[in-house]
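Novice: predicted model, plus sequence, below.
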Amino acid sequence: MRHFDLSPLYRQTVGFDRLFNLLDQAGGVDSASTYPPYNIERTGENAYRVTLAVAGFARDELTIETKENALSIKGSKEQSQPSAGREMLHQGIAARAFERRFQLADHVVVTGASLVNGLLHVDLVREIPEAQKPRRIEIGGSAAPQVVESKAA
């Protein structure tokens, strides 16, 4: 008996809600990478927020790009040389470069980003074009049959 856990596929998509693109996921997105940790939350009916824990990174060391329904967040930290007379005994704070990619659904756009207390918040909104929104169609025709009274001749 085989059991397939598809939950890693859901973590890499934003805006699909239950649909995801298996070919893109299998084609090169490394779902085994866990750095930096992140959350994806729904903040409204068509609004989402991706939050990454990027403690130690400054604004100018982070890059956010969107291209062809993909959101890419990169962080690169300059390696500082130890000062003379200082020796690092333990280095537990990660200062490594990272790149995290998220597949976006159609019509999902980035509306803003902020860096607060070591958390990078990227706000997303699904903007459905007016032509693709559902429309209510009125049903035409006569409302009720008309009764015609006739007089006996």
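Specialist: Perfect, thanks for sending it.

Novice: from here on, contacts and neighbour counts on C-alpha atoms
Specialist: Noted.

Novice: I'd say residue 120 and residue 57 touch.
Specialist: No: counting by Cα atoms under 8 Å, residue 57 is not a contact partner of residue 120; they are 9.6 Å apart.

Novice: let's bring in a second one:
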Amino acid sequence: MNRIDFSPYRRTMVGFDRLFDMIENQGRANAGDKYPPFNIERRGQDDYRITLAIAGFKPADIDITAQANLLVVKGNKPEETSDGEFLHVGIAQRGFERRFELADYVRVDSADLADGLLVIDLVREVPEAMKPKKIAIGGNTLTVVDNGSAEDSAAA
């Protein structure tokens, strides 16, 4: 297993411990199980999509939980009885749990199950207070300028 040493960065970057821990733990957690396969795609500046291949699961068999910075997708398939005897079982019938670490301000927008694919759309919504703003300097006061429009609030 390839291991990245983050100690030089930990010495000079303050407040990034959570990020380094996530990267190190993610490599260990997802090293073994590759089921179900999934794609993660960026569809726009602040839009993302996770697609999981979960053929044979019904919407009632899937549990999607979003909490702070974590998306958990679980699938539990009930035991099915068959009249015949299986000579080969190649279609996975087991349950699964997939965890996705989410960045700050990323929320689940929608989830859909069609044609054996679970599609989860995510949106990043940064609060107005956290968005960058330009500060105009004019006279004795500072004016916060949003979207590049300048306002003059200096006393005449």
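Specialist: Nice, I can see it. None of these values were measured; they are calculated from a predicted model.

Novice: TM-score of the superposed pair?
Specialist: Overlay of the two chains. TM-score (TM-score structural alignment, normalised by the length of structure 1): 0.74; 126 aligned residues with a Cα RMSD of 2.4 Å.

Novice: if we can go back for a sec, more neighbours, residue 120 and residue 57 of structure 1?
Specialist: For the pair residue 120 of structure 1 and residue 57, the greater number of neighbours falls to residue 120 (22 against 19), based on other Cα atoms under 10 Å.

Novice: corresponding residue for that one in structure 2?
Specialist: Taking TM-score structural alignment, residue 120 of structure 1 has residue 118 as its aligned residue in structure 2.

Novice: got the contact list for its match?
Specialist: 51-54, 111-112 (Cα atoms under 8 Å, 6 or more residues apart in numbering).

Novice: got a winner among the residues you listed for most neighbours?
Specialist: For these, the largest number of neighbours (other Cα under 10 Å) sits with residue 54, at 22 neighbours.

Novice: re earlier: from residue 8 of structure 2, how far off is the match of residue 120 of structure 1?
Specialist: 40 Å (Cα to Cα, to the nearest Å).

Novice: same thing with residue 88 of structure 2?
Specialist: The gap separating residue 88 of structure 2 from residue 8 of structure 2 is 51 Å, by Cα to Cα.

Novice: can you tell me the closest non-neighbouring residue to the counterpart of residue 99 of structure 2 in structure 1?
Specialist: Using TM-score structural alignment, the partner of residue 99 of structure 2 in structure 1 is residue 101. Nearest residue to residue 101 of structure 1, sequence neighbours excluded (Cα to Cα, 6 or more residues apart in numbering): residue 72, at 4.5 Å.

Novice: which of the three states applies to that neighbour?
Specialist: With DSSP: H, G, I helix; E, B strand; the rest coil as the basis, residue 72 of structure 1 sits in strand.

Novice: before we move on, what about residue 87 of structure 2?
Specialist: Applying three-state DSSP: residue 87 of structure 2 is coil.

Novice: can you tell me how far the corresponding residue of structure 1 for it sits from residue 82 of structure 1?
Specialist: Alignment note (TM-score structural alignment): residue 87 of structure 2 maps to residue 89 of structure 1. Applying Cα to Cα, the value for residue 89 of structure 1 to residue 82 of structure 1 is 12 Å.

Novice: with residue 31 of structure 1 instead?
Specialist: Separation of residue 31 of structure 1 from residue 82 of structure 1 (Cα to Cα): 34 Å.

Novice: between the two, who's got more neighbours?
Specialist: Neighbour comparison, residue 31 of structure 1 and residue 82: the larger count goes to residue 31, with 14 against 9 (by other Cα under 10 Å).

Novice: in this structure the more buried one contacts residue 8, no?
Specialist: Yes: using Cα under 8 Å, residue 31 of structure 1 is in contact with residue 8, at 6.7 Å.

Novice: what's the local residue count around the aligned residue in structure 2 for residue 130 of structure 1?
Specialist: Alignment of residue 130 of structure 1 against structure 2 is given by TM-score structural alignment, with residue 128 as its counterpart. Residue 128 of structure 2 has 9 neighbours, counted by other Cα under 10 Å.

Novice: also residue 137 of structure 1?
Specialist: Neighbour count for residue 137 of structure 1, taken as other Cα under 10 Å: 6.
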